[in-house]
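**Q** let me see the structure of the following:
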Amino acid sequence: MGGHDGGMDTSPTPTTDDAVGALLTAAAPPTPPIATERAAGLARAVAQDVVESDRTLAGRARRLRRRHKVAAAGAAAAIVLVPTGAWAAEHFLAQTGRFGNPVANPDFEDRSEFINLCAKDFPAYVRTLAPTDLPAAPGKTWDGYAAGLAEQWAAGAGCAPSAQADMQSTSLRLDLLAAASADWGCALVWATEDGRTAQARTARTAMLDLDAAARRLATIEGSVGTQDPDTFLANSRLPQWVGCPR
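**A** Predicted coordinates for the structure are as follows:
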């Protein structure tokens, strides 16, 4: 034992293990207090990123689900509203996208589309059916025929809000041709009575052309509605005839 300044050294003598620990402690770099805070902050940041990532994925999933629902609804609407390319090109509310079945109903239906007489754009649709390559009767226009017949058809169907009454497009076309044929028949009667040969010949030709167009459309016998000029002229001479007032 030794002393300094006459006093005794009372500090404990380190053991071998304590000496090794002291050496390791002395050799290790000091750990600053901020390291613990930085680690905690990093952990919080990682946790926040995970939460935000989860929220983002959940949000994307919700958006994808919504988008899928909209797409599915759009596809369903497309099936209902746009069943054919022709329908899509026309895009009238009056068009139902349903077509006749002549196999099931041979005496009543052809393959043409069913048209809703009560649709708000029905008159506009009827104008597209007018045979504008054929002449309208004197003093008449195809737009006039379309408007008048559309009004008659809708009135006859008793259309009310949200109501629907269907007729095949072939029948609509035939009625347009029949209306013009009757007016040309009256033109034939008047021209014949007045001795106007050229006008009578024009009326006769127009009636034949309208009748031929109707027969190309009609697949059901007796449904053409157009008039033969000679038959029309003969009927006009019968006592019970009430048509063609001047």
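**Q** hey, let's count contacts and neighbours off CA atoms from now on
**A** OK.
**Q** find the nearest non-adjacent residue to the spatially most central residue of the chain, please.
**A** Closest to where the C-alpha atoms of the chain average out (C-alpha atoms, centre = their mean) is residue 81, at 4.3 Å. Excluding the flanking residues, the one nearest residue 81 by C-alpha to C-alpha, 6 or more residues apart in numbering is residue 97, at 7.0 Å.
**Q** so the one you found: helix, strand or coil?
**A** In three-state terms, and counting by DSSP: H, G, I helix; E, B strand; the rest coil, residue 97 is strand.
**Q** dump the residue contacts of it.
**A** Each residue near residue 97 by C-alpha atoms under 8 Å, 6 or more residues apart in numbering is listed here: 80-84, 87, 113-114.
**Q** same question for residue 213.
**A** residue 177.
**Q** apply 10 Å and report the result again.
**A** Shown in contact with residue 213 (C-alpha atoms under 10 Å, 6 or more residues apart in numbering): 131, 134, 173-174, 177, 207, 224, 226.
**Q** this one next, for a side-by-side:
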Amino acid sequence: MNDHDELGALLTASAPPAPDHAPAASLSLTVAREVVAADRGLQGRVRGLRRRHKVATAFTAAAIVLVPTGAFAAQHFLAQTGTYGNPALNGEFEDGSERINICAKDFADYVATLAPSTIQAAPGHSWQEYAEVTARSYAQEGGCTGTNQGLVQETMLRTQLLTMASGDWGCSLVWAGEDHDRSAASTARAAMVGLDSEARRLSPQEGTVGTWDPDGFLRISKDPKFVGCER
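**A** Predicted coordinates for the structure are as follows:
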């Protein structure tokens, strides 16, 4: 099966965006996680993203005991653990960013603080929306019951937000082309480039970001079976 066949199979299985924001954002998350993998040129990047995600959530355990330090006590959210990854010991799976407890009651509020301040969310969406969907997806996967803690690094959360926005901006780019709207196309391109640059700044290790290059997104969207950007 070639790349386009794989892509078509994935996209045909995707449901068209729903009119309310939460399902639409969930679709963005699906596009970011699954559809990108159909392009073999990006497959290694996505595989690395999933590998780091798997290891991060594998920290879930009731036995985790954290001793508050001065730095930890100064944090504003219960989701912040005050502990950090050590890339020198486990560079393939973690960086030096803080480990965040996905089971904390203020996890969603914390994720909302991670949205970039210099890049707008895609039209029809908001960073708050992306944060809520991201927090919900991690909490559901983390098996948060009792006193369990599920840990994911801050960098993963930040790049997740960027990835979702990148997919939606990609659709805006597609629609701008259909409408022959050069101004909208230019805005979408600039946003996608900015999101990709920010994701790579946060996580320069190859295989850890899932944001889109504008031309790459356009290339994939031209597949006859592509349904990811239906209006």
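**Q** hmm, back to that, residue in the second structure paired with the residue nearest to residue 81 of the first structure?
**A** Residue correspondence to the second structure (TM-score structural alignment): residue 97 of the first structure is matched to residue 82.
**Q** whereabouts in the first structure does the lengthiest helix in the second structure align?
**A** Secondary structure of the second structure per DSSP state H: the longest helix is helix 154-178. Helix 154-178 of the second structure corresponds to residues 169-193 in the first structure, going by TM-score structural alignment.
**Q** do a quick rundown of the strands in the second structure.
**A** With DSSP state E, the ranges of strands along the second structure come out as 80-84, 98-101, 151-153.
**Q** I'd guessed residue 209 of the first structure sits against residue 135; true?
**A** Yes: Residue 209 of the first structure is within contact range of residue 135, at 9.3 Å (criterion: C-alpha atoms under 10 Å).
**Q** spell out which residues are contacts of both of those two.
**A** With C-alpha under 10 Å, 6+ apart, residue 209 of the first structure and residue 135 have common neighbours residue 203.
**Q** quick revisit: what about the strands of the second structure, which gets the closest to residue 145 of the second structure?
**A** Proximity to residue 145 of the second structure (C-alpha to C-alpha) singles out strand 98-101 among the strands of the second structure, at 12.6 Å.
**Q** equivalent range in the first structure for the closest one?
**A** Against the first structure, strand 98-101 of the second structure falls on residues 113-116 (TM-score structural alignment).
**Q** which stretches of the second structure form helices?
**A** 3-12, 21-33, 40-57, 70-73, 87-90, 107-112, 127-141, 154-178, 182-202, 214-221.
**Q** circling back to that earlier point, redo the strands of the second structure as JSON lines? Include distance to residue 30 of the second structure.
**A** Below are the strands of the second structure laid out as JSON lines (distance: least, C-alpha to C-alpha, whole Å):
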{"stretch": "strand 80-84", "distance to residue 30 of the second structure": "27"}
{"stretch": "strand 98-101", "distance to residue 30 of the second structure": "23"}
{"stretch": "strand 151-153", "distance to residue 30 of the second structure": "19"}
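**Q** for residue 218 of the second structure, find the nearest of those.
**A** strand 151-153 (31.0 Å).
**Q** average distance between that closest one and the first structure?
**A** Overlaying the first structure shows strand 151-153 of the second structure at a mean distance of 0.4 Å from the equivalent residues (mean C-alpha distance after the TM-score superposition for the first structure).
**Q** show me what that strand is in contact with.
**A** 52-61, 79-81, 83-85, 94-104, 138, 142.
**Q** against residue 77 of the second structure, how distant is the equivalent of residue 133 of the first structure over in the second structure?
**A** When the second structure is aligned by TM-score structural alignment, the residue opposite residue 133 of the first structure is residue 118. Using C-alpha to C-alpha, to the nearest Å, we find residue 118 of the second structure at a distance of 23 Å from residue 77 of the second structure.
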